[in-house]
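Engineer: sharing a model prediction with you, sequence too.
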Amino acid sequence: MTSRVQLNFACGLYDRMQALQTGEVQPAGIDLNFIDIHHPRDVFDRMVGKLEFDLSELSASEYITRYVAGEKTFVALPVFPSRAFRHGYIAVNEWTVKRPSDLEGKRIGVQLYTMTAAVYQRGLLQQLGLDLSTITWVEGAMEKPGAHGSPSALSPLKPVNIQRNRTAKSLSQMLEDGEIDATIGADLPPCVHSAAHVRRLFPDFKSVEQQYYRDTGVFPIMHLIAIRRDVYEKHPFIATSLYNAFCDAKDLALKRMKFTDALRYMLPWLPAELDEIEHVFGEDPWPYGVEPNRKTLEALIKFLHDQSMIEHSVTVDELFLQPRGINWKIS
């Protein structure tokens, strides 16, 4: 009898991953040790810096920039644990910024210039006419002084005006005090909820994001699943086994979310939200696989190239394992 492969998997405990953590879904031929780590930056730093896990969620921009730079330590599955529209995560000081064009020449705080959320946000701001070369970027943690984790991300290939936050303040406090004009990134600064002069750049962000999706077909992907190349090459079957398990776990989460006899989540208007989501996205708002996500991934690659984070463009298909073609799911 062939022994099962033991794999350590680090990821946030998202609803679409929960069945893998509980064991309700088990990948064929694999004993999966699910390591729940709440902060994605901790996962990325430990995976990229120390190769601490066999597979993990990983920043999509970090994977792509390293791949294009010739660092082939990882292979990727077209499974996307985290994705989010990012218009609603741009905060501004109303004293200096009232519309996107007002950001020209300003100081903008960002947790990490190379983070995927910021790549998408800069891309959409550039599409609105903002000249990114005029911006001074201030890197630091949103809610405390100092840096955002211990990242080992590659630097942009061309000079960018990036300053480290060396003050004794968080980016949120700097925004409230008028020392920076805006913030972008994966989190809203707490001062949005406490300072009257700080607000979202797009107050009606939900409508803006829905229109953006209708216009572009892009639902931004933040994280993908990265497998250490040495582990995959030793056990190539794990790609299909894991992909099938990720799909099954997500399908189970979606089924449970749609069961509204007794609300699973503390969202009073969940049934109405589900109706709206289905109207916008169709049956599955969170598809895996390359083909359903091609427009989103092509947009990310374009933004990375436009922002000088990769030297040349690449095709979506070469970034991901596809041993069974577009649809790996075994019926």
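Structural biologist: Looks like it arrived, so ask away.
Engineer: rest of the way, CA atoms for contacts and neighbours
Structural biologist: OK.
Engineer: can you tell me which residues contact the residue nearest the centre of the chain?
Structural biologist: The chain has residue 222 as the residue nearest its centroid, 1.4 Å off, counting by C-alpha atoms, centre = their mean. Residues in contact with residue 222 (C-alpha atoms under 8 Å, 6 or more residues apart in numbering) are 59, 60, 61, 80, 81, 82, 83, 84, 116, 117.
Engineer: in helices, which of those fall?
Structural biologist: Of the contacts of residue 222, the ones assigned to helices by DSSP state H are 60, 61, 116, 117.
Engineer: nearest to residue 19 among those?
Structural biologist: Proximity to residue 19 was ranked across the ones in helices among the contacts of residue 222 by C-alpha to C-alpha; first place goes to residue 60, at 23.2 Å.
Engineer: grab the nearest non-local neighbour of the closest one.
Structural biologist: residue 223 (4.9 Å; C-alpha to C-alpha, 6 or more residues apart in numbering).
Engineer: ditto for residue 317
Structural biologist: residue 290 (7.1 Å).
Engineer: the one you found against residue 315, yeah?
Structural biologist: No. Taking C-alpha atoms under 8 Å as the definition, residue 290 is not a contact partner of residue 315, at 10.9 Å.
Engineer: neighbour-wise, which of those two wins?
Structural biologist: residue 290 (22 against 11; other C-alpha atoms under 10 Å).
Engineer: who wins on neighbours among the ones in helices among the contacts of residue 222?
Structural biologist: Neighbour-wise, the ones in helices among the contacts of residue 222 (other C-alpha under 10 Å) top out at residue 117, 30 neighbours.
Engineer: want to compare, so here's the second one:
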Amino acid sequence: MRLRTLLGDHACTKALKDGSIKSDLVEFDFVAYSPTNKGFKPMVREQAFDVSEMAIVTYLMAKSFDKPMVLLPHVVLARFQHAYALYNAKSGTMTPADLNGKRVGIRSFTTTTGAWLRGILANDYGVDLDSIDWVTFEDAHVAEYVDTTKRAPTGKQIIQMLLDGELDAVLGEKSELPGLKPLFPDVGKEEQSWFARHGVVPINHMVVVSRELSNTHPEAVREIFRLLQESAALAPAASPRFSAKDMRRSLEMIIRYAAQQGLIPRAYEVDELFDDLTRTLIQRTSR
């Protein structure tokens, strides 16, 4: 069975994408998108792939509109988020507490990194998200989502707007340009402190399959999951490895953040994110 597949170039996908591991049951026709997240919109809106990497917040929103995709319990990208928040030091020193009432730019209000950072800012630093003047540059992957943020003028770039003083801070970006500083002054210390409090590594991307594939070819879905797990096991030890417990804890937190921010209508139970088939695979995740 040949499967049209979107997977980014990660350490955990390398063995699968370079053919080091193979299957007698399925073959992957890899489709190139750069960056990979450019393929999420066609997957959500057109079901363009049989197998697809997927931002977890996009999946949560897609589920709320009953898009025909099913989540696999497999993480391909996870990272701490604190480094992805910047401000322009020309305006003076800024801390998370100073964001109330400010102009904050973000590529799209529905990005997973943005949702994580807003959740961190609101729940750990007491930032009033509703007081912020949000400026966005792209629409959501999920067409049905109603975006009430202010759209940046056509042709404007997020980092340049920050440099020009048209934004006070931005989320979801990193830059080494002079004058731009991290909103969290000691990023490593903040990450360690946050992990000590919550015991969570934030999930960015997982993998989905089409609902049709899950319903009609369960053996193929089990094989896809096996191959993903095998490929991840061959990745360097530094690559993120999630036990079922680790994955559940991270998913519970991003579900809560997404619900708080109005990205989804309610906080789902983690088990609701899977179907009867993929739910049985959870205990086979890396331990």
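Structural biologist: Cool, got the structure. Not measured: the values here are computed from a predicted model.
Engineer: any idea which of the contacts of residue 222 of structure 1 is closest to residue 103 of structure 1?
Structural biologist: residue 117 (17.7 Å).
Engineer: my read: the closest one touches residue 185, true?
Structural biologist: Yes. Residue 117 of structure 1 is within contact range of residue 185, at 5.3 Å (criterion: C-alpha under 8 Å).
Engineer: what is in contact with these two at once?
Structural biologist: residue 86.
Engineer: any idea how far residue 223 of structure 2 is from residue 67 of structure 2?
Structural biologist: According to C-alpha to C-alpha, to the nearest Å, residue 223 of structure 2 stands 23 Å off from residue 67 of structure 2.
Engineer: let me redo that: residue 149 of structure 2
Structural biologist: Per C-alpha to C-alpha, residue 149 of structure 2 is found 24 Å from residue 67 of structure 2.
Engineer: also residue 84 of structure 2?
Structural biologist: 29 Å.
Engineer: with residue 216 of structure 2 instead?
Structural biologist: From residue 216 of structure 2 to residue 67 of structure 2 the distance is 17 Å (C-alpha to C-alpha).
Engineer: also residue 56 of structure 2?
Structural biologist: 14 Å.
Engineer: and if you look at residue 24 of structure 2?
Structural biologist: Computed as C-alpha to C-alpha, the residue 24 of structure 2 to residue 67 of structure 2 distance reads 30 Å.
Engineer: which residues of structure 1 does stretch 106-117 of structure 2 align to?
Structural biologist: Stretch 106-117 of structure 2 corresponds to residues 110-121 of structure 1 when matched by TM-score structural alignment.
Engineer: pull out the buried residues from the matching stretch.
Structural biologist: Buried residues in stretch 110-121 of structure 1, counting neighbours by 16 or more other C-alpha atoms under 10 Å, are found at 110, 111, 112, 113, 114, 115, 116, 117, 118, 119, 120, 121.
Engineer: what does stretch 228-247 of structure 2 give?
Structural biologist: Neighbour-count burial for stretch 228-247 of structure 2 flags 228-235, 239-244, 246-247 (criterion: 16+ other C-alpha under 10 Å).
Engineer: before we move on, what about stretch 169-176 of structure 2?
Structural biologist: 169, 170, 171, 172, 173.
Engineer: helices of the stretch 151-300 of structure 1, start to end?
Structural biologist: Per DSSP state H, counting those that start in this stretch, the stretch 151-300 of structure 1 carries helices over the ranges 171-176, 205-216, 229-234, 238-257, 270-281, 294-306.
Engineer: to residue 319 of structure 1, which of those lies closest?
Structural biologist: Across these, closest to residue 319 of structure 1 is helix 294-306 (C-alpha to C-alpha), at 9.9 Å.
Engineer: where does that closest one end up in structure 2?
Structural biologist: Aligning helix 294-306 of structure 1 against structure 2 (TM-score structural alignment) gives residues 248-260.
Engineer: now what about that stretch, what contacts it?
Structural biologist: Identification of contacts with stretch 248-260 of structure 2 by C-alpha under 8 Å, 6+ apart yields 57, 60, 115-116, 118-119, 200-203, 264-270.
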